[in-house]
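**Q** using only what follows, build the 3D model:
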Amino acid sequence: MNAFQPVHGIIFDKDGTLFDFTTTWEAWARAFLLRLADGEEARAGILGKAIGFAFETSTFHKTSLVIAGTAAEIGAALAPHVPDLTSDKLLKIINEEAAHAPQTEAVPLAPFLDDLRARGLKLGVATNDAEAPARAHLDAAGVVAHFDVIAGYDSGHGGKPAPGQLLAFCAATGLSPDNVIMVGDSLHDLRAGRAAGMRTLAVLTGMADTKDLAPHADAVLPDIGHIPAWLDQQA
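**A** You can find the predicted model right below:
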């Protein structure tokens, strides 16, 4: 792939990229697990282990399914522990709690995205969250209109690390993959970008560290706020 192809579009992961992962999803996990456990903390702790979350300390294991998995995958992991709930009901609860999860912007998003739009870039979001809560999060941040495409795992293009969402972004915007950058905080994000034929940027606002991400990224940045300077260096 030619590293000097001009950049005409950027597609972002959401959680751990546009929004800080731990602030959002640790709060979600506690509220969600307590709801499933009818307020019983001991049972919430047992349920948390099924998804790689230590309820007692409110921390995720580095390999937690929540970090890069879809809501359907989280539901499948929990289903044996909540046999009284249908898969549809469980998924509904996951998405309801996700829509209400507090969001901490990795950087002030509106001015950051305004700058990218002023550069003439097309922008997208590809998340393994469902599309409805993803739109709710972006709308609450006042930036949903900044994006040309917002794709969740349930939007009809599959989820990451498969490249379907990213290729759908290219189809919708008319861009070639080699003119698009995929930005994310997990290996799922970076592998999806590579599979789509895109360059990839990793950020450290998720759970993975530089050692994990660097072999799969063109660059590893502290956060998305460093992207404009990186773009200027490519010119």
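
**Q** for the rest of this, base every contact and every neighbour count on C-alpha atoms.
**A** Will do.

**Q** and the strands in this structure?
**A** Per DSSP state E, the chain carries strands over the ranges 9-12, 53-54, 59-60, 122-126, 149-151, 180-184, 199-203, 219-221.

**Q** so which of the ones you listed is the most packed in?
**A** Burial of the strands of the chain is given as mean neighbour count (mean count of other C-alpha atoms under 10 Å); strand 180-184 ranks first at a mean of 29.

**Q** please name every helix or strand in contact with that one.
**A** Judged by 3 or more C-alpha pairs under 8 Å, 6 or more residues apart in numbering; DSSP states H and E, strand 180-184 is in contact with strand 9-12, helix 187-196, strand 199-203.

**Q** and the ones you listed: which comes nearest L34?
**A** In terms of C-alpha to C-alpha, the element of the helices and strands packed on strand 180-184 nearest to L34 is helix 187-196, at 28.1 Å.

**Q** and that closest one, what does it pack onto?
**A** helix 164-173, strand 180-184, strand 199-203, helix 210-213.

**Q** minimum distance to A140: which of these has it?
**A** That would be strand 180-184 among these, by C-alpha to C-alpha, at 20.8 Å.

**Q** just want the angle from the closest one to strand 122-126.
**A** 40 degrees (axes from the mean of the first three to the mean of the last three C-alpha atoms, to 10 degrees).

**Q** the chain: helices as residue ranges?
**A** 21-36, 41-50, 65-68, 71-78, 87-99, 109-118, 131-140, 164-173, 187-196, 210-213, 227-234 (DSSP state H).

**Q** thinking again about what came up before, distance to I224 added to the helices and strands packed on helix 187-196, as a markdown table?
**A** Below are these laid out as a markdown table (distance: least, C-alpha to C-alpha, whole Å):
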| stretch | distance to I224 |
| --- | --- |
| helix 164-173 | 18 |
| strand 180-184 | 8 |
| strand 199-203 | 7 |
| helix 210-213 | 15 |
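
**Q** I'd like the structure of this one too, to check against the first:
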Amino acid sequence: MTEVRAVLFDKDGTLFDFGGTWNAFATRLLKRLGRGDAVLTARAAEVIGFDLRLGRYRPDSPAIAGTNREVALLLASVLPQKVGALVAAIDAEAEAAPLVEAVPLVPFLEGLRARGLKLGVMTNDSEAVAYTHLAAVGVKDHFDFIAGADSGFGAKPAPDPLLAFADAMGLAPAEVVMVGDSRHDLIAAERAGMRRVAVLTGMADRAALGRYAETVLPDIGHLPAWLDGES
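**A** Sure, this is the predicted structure:
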């Protein structure tokens, strides 16, 4: 089997625990957009699959793997704000989201770099928010490539942004493993011809991810052991 020479990570639900980071974000965003109107807030929560009573996303939420624009389009169907204003509001709240690392990222990434691996991030969040989040936890410079859905390569589940990473690193797709927490991540990797590793720090469970991934790990901290088994 082809040697793994690079790892491309999803961001939310992979590098960062999804529930710990994004449930608080959504609660604040919905209150901001609802402007004190309980009916509007409830409608907005419904279209993005967020349970206001429990304060968390439902597993089938279209917002989990969607781009910020896709989420804004859903919200625009029930709110008076225009799509552009909604995207701006989502980005602003996302930049202030409480970041819960799936594992301590600095030592984890330093360990991967010590193996000689190229590292990248491809998220369906915006590029600016990705840079903000990675810089906030001190790991922006650990990555050779960082892209969002608005970086010009497209968004997952299309393979194009993943192939852009392989091309930028001068590698064949088969030399790259994509690590993600959603079907979007894994389907994109399959279409790109990359290896596929799923983690359970997002909203999807093992049964949902197992049919798309080579392996399903509890979190990214188990990746080095998996890489050792593949070498």
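
**Q** P80 of structure 1: which of the strands of structure 1 is closest?
**A** Of all those, strand 53-54 comes closest under C-alpha to C-alpha, at 16.6 Å.

**Q** against structure 2, where does that closest one fall?
**A** Structural correspondence for strand 53-54 of structure 1: residues 50-51 of structure 2, per TM-score structural alignment.

**Q** now that stretch on structure 1. Mean distance?
**A** Once fitted to structure 1, stretch 50-51 of structure 2 is off its aligned match by 0.7 Å on average (mean C-alpha distance after the TM-score superposition for structure 1).

**Q** can you give me the offset of that stretch from its chain's centre?
**A** 19 Å (C-alpha atoms, centre = their mean, to the nearest Å).

**Q** mind listing residues that contact that stretch?
**A** The contact list for stretch 50-51 of structure 2, computed with C-alpha atoms under 8 Å, 6 or more residues apart in numbering, reads 26, 45, 56-58, 61.

**Q** export those residues as TSV, with columns for distance to L223 of structure 2.
**A** Below are those laid out as TSV (distance: C-alpha to C-alpha, whole Å):
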residue	distance to L223 of structure 2
A26	29
A45	35
R56	27
Y57	26
R58	27
S61	27
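
**Q** which one among the residues you listed gets closest to A130 of structure 2?
**A** Closest to A130 of structure 2, out of all of these and judged by C-alpha to C-alpha, is A26, at 17.0 Å.

**Q** against E40 of structure 1, how distant is the equivalent of that closest one over in structure 1?
**A** Aligned by TM-score structural alignment, A26 of structure 2 pairs with A29 of structure 1. Using C-alpha to C-alpha, to the nearest Å, we find A29 of structure 1 at a distance of 14 Å from E40 of structure 1.

**Q** neighbour count winner among these two?
**A** A29 (25 against 12; other C-alpha atoms under 10 Å).

**Q** give the contact list for the more buried one.
**A** 48, 53.

**Q** try 10 Å
**A** When contacts are counted by C-alpha atoms under 10 Å, 6 or more residues apart in numbering, A29 of structure 1 touches 35, 44, 48, 51, 53-55, 58-60, 66, 94, 97-98, 101.

**Q** ditto for D114 of structure 1
**A** With C-alpha under 10 Å, 6+ apart, D114 of structure 1 has these contacts: 143, 146.

**Q** same deal with E101 of structure 2?
**A** 12-18, 20-21, 137, 201.

**Q** so which of these is the closest to D125 of structure 2?
**A** Distances from D125 of structure 2 to these, taken by C-alpha to C-alpha, are shortest for D12, at 8.3 Å.

**Q** the closest one corresponds to which position in structure 1?
**A** For D12 of structure 2, the residue aligned by TM-score structural alignment is D15.

**Q** burial of the aligned residue in structure 2 for L190 of structure 1, as a residue count?
**A** Using TM-score structural alignment, the partner of L190 of structure 1 in structure 2 is L186. Residues lying near L186 of structure 2 (other C-alpha under 10 Å) number 28.

**Q** surely L186 of structure 2 touches K156?
**A** Yes. Between L186 of structure 2 and K156 there is a contact at 9.0 Å, judged by C-alpha atoms under 10 Å.

**Q** grab the nearest non-local neighbour of the aligned residue in structure 2 for C170 of structure 1.
**A** In structure 2, the residue paired with C170 of structure 1 according to TM-score structural alignment is A166. Spatially, and ignoring its direct neighbours in sequence, A166 of structure 2 is nearest to P173 (5.8 Å; C-alpha to C-alpha, 6 or more residues apart in numbering).

**Q** so who does that neighbour touch?
**A** 4-6, 162-167, 189-190, 192-195.

**Q** can you check M182 of structure 1 too?
**A** Taking C-alpha under 10 Å, 6+ apart, one finds 9-13, 124-126, 166, 189-194, 196-202, 217 in contact with M182 of structure 1.

**Q** over to L231 of structure 1?
**A** Contact analysis of L231 of structure 1 by C-alpha under 10 Å, 6+ apart lists 6-7, 116.

**Q** out of the contacts of P173 of structure 2, which end up buried?
**A** Among these, those buried by neighbour count (16 or more other C-alpha atoms under 10 Å) are 4-6, 162-166, 189-190, 192-195.

**Q** adding distance to A149 of structure 2, write those residues out as CSV.
**A** Formatted as CSV, those follow (distance: C-alpha to C-alpha, whole Å):
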residue, distance to A149 of structure 2
V4, 25
R5, 24
A6, 20
L162, 11
L163, 14
A164, 12
F165, 13
A166, 17
A189, 15
E190, 18
A192, 16
G193, 20
M194, 19
R195, 21
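
**Q** and which of these is nearest to P107 of structure 2?
**A** For the buried ones among the contacts of P173 of structure 2, the nearest to P107 of structure 2 is A6 (17.2 Å; C-alpha to C-alpha).

**Q** what sits against that closest one?
**A** Going by C-alpha under 10 Å, 6+ apart, A6 of structure 2 touches 112-113, 115-120, 144, 165-166, 169, 171-178.

**Q** how many neighbours does the nearest residue to W22 of structure 2 once chain neighbours are set aside have?
**A** Nearest residue to W22 of structure 2, sequence neighbours excluded (C-alpha to C-alpha, 6+ apart): A97, at 6.9 Å. Close neighbours of A97 of structure 2, defined as other C-alpha under 10 Å, add up to 19.
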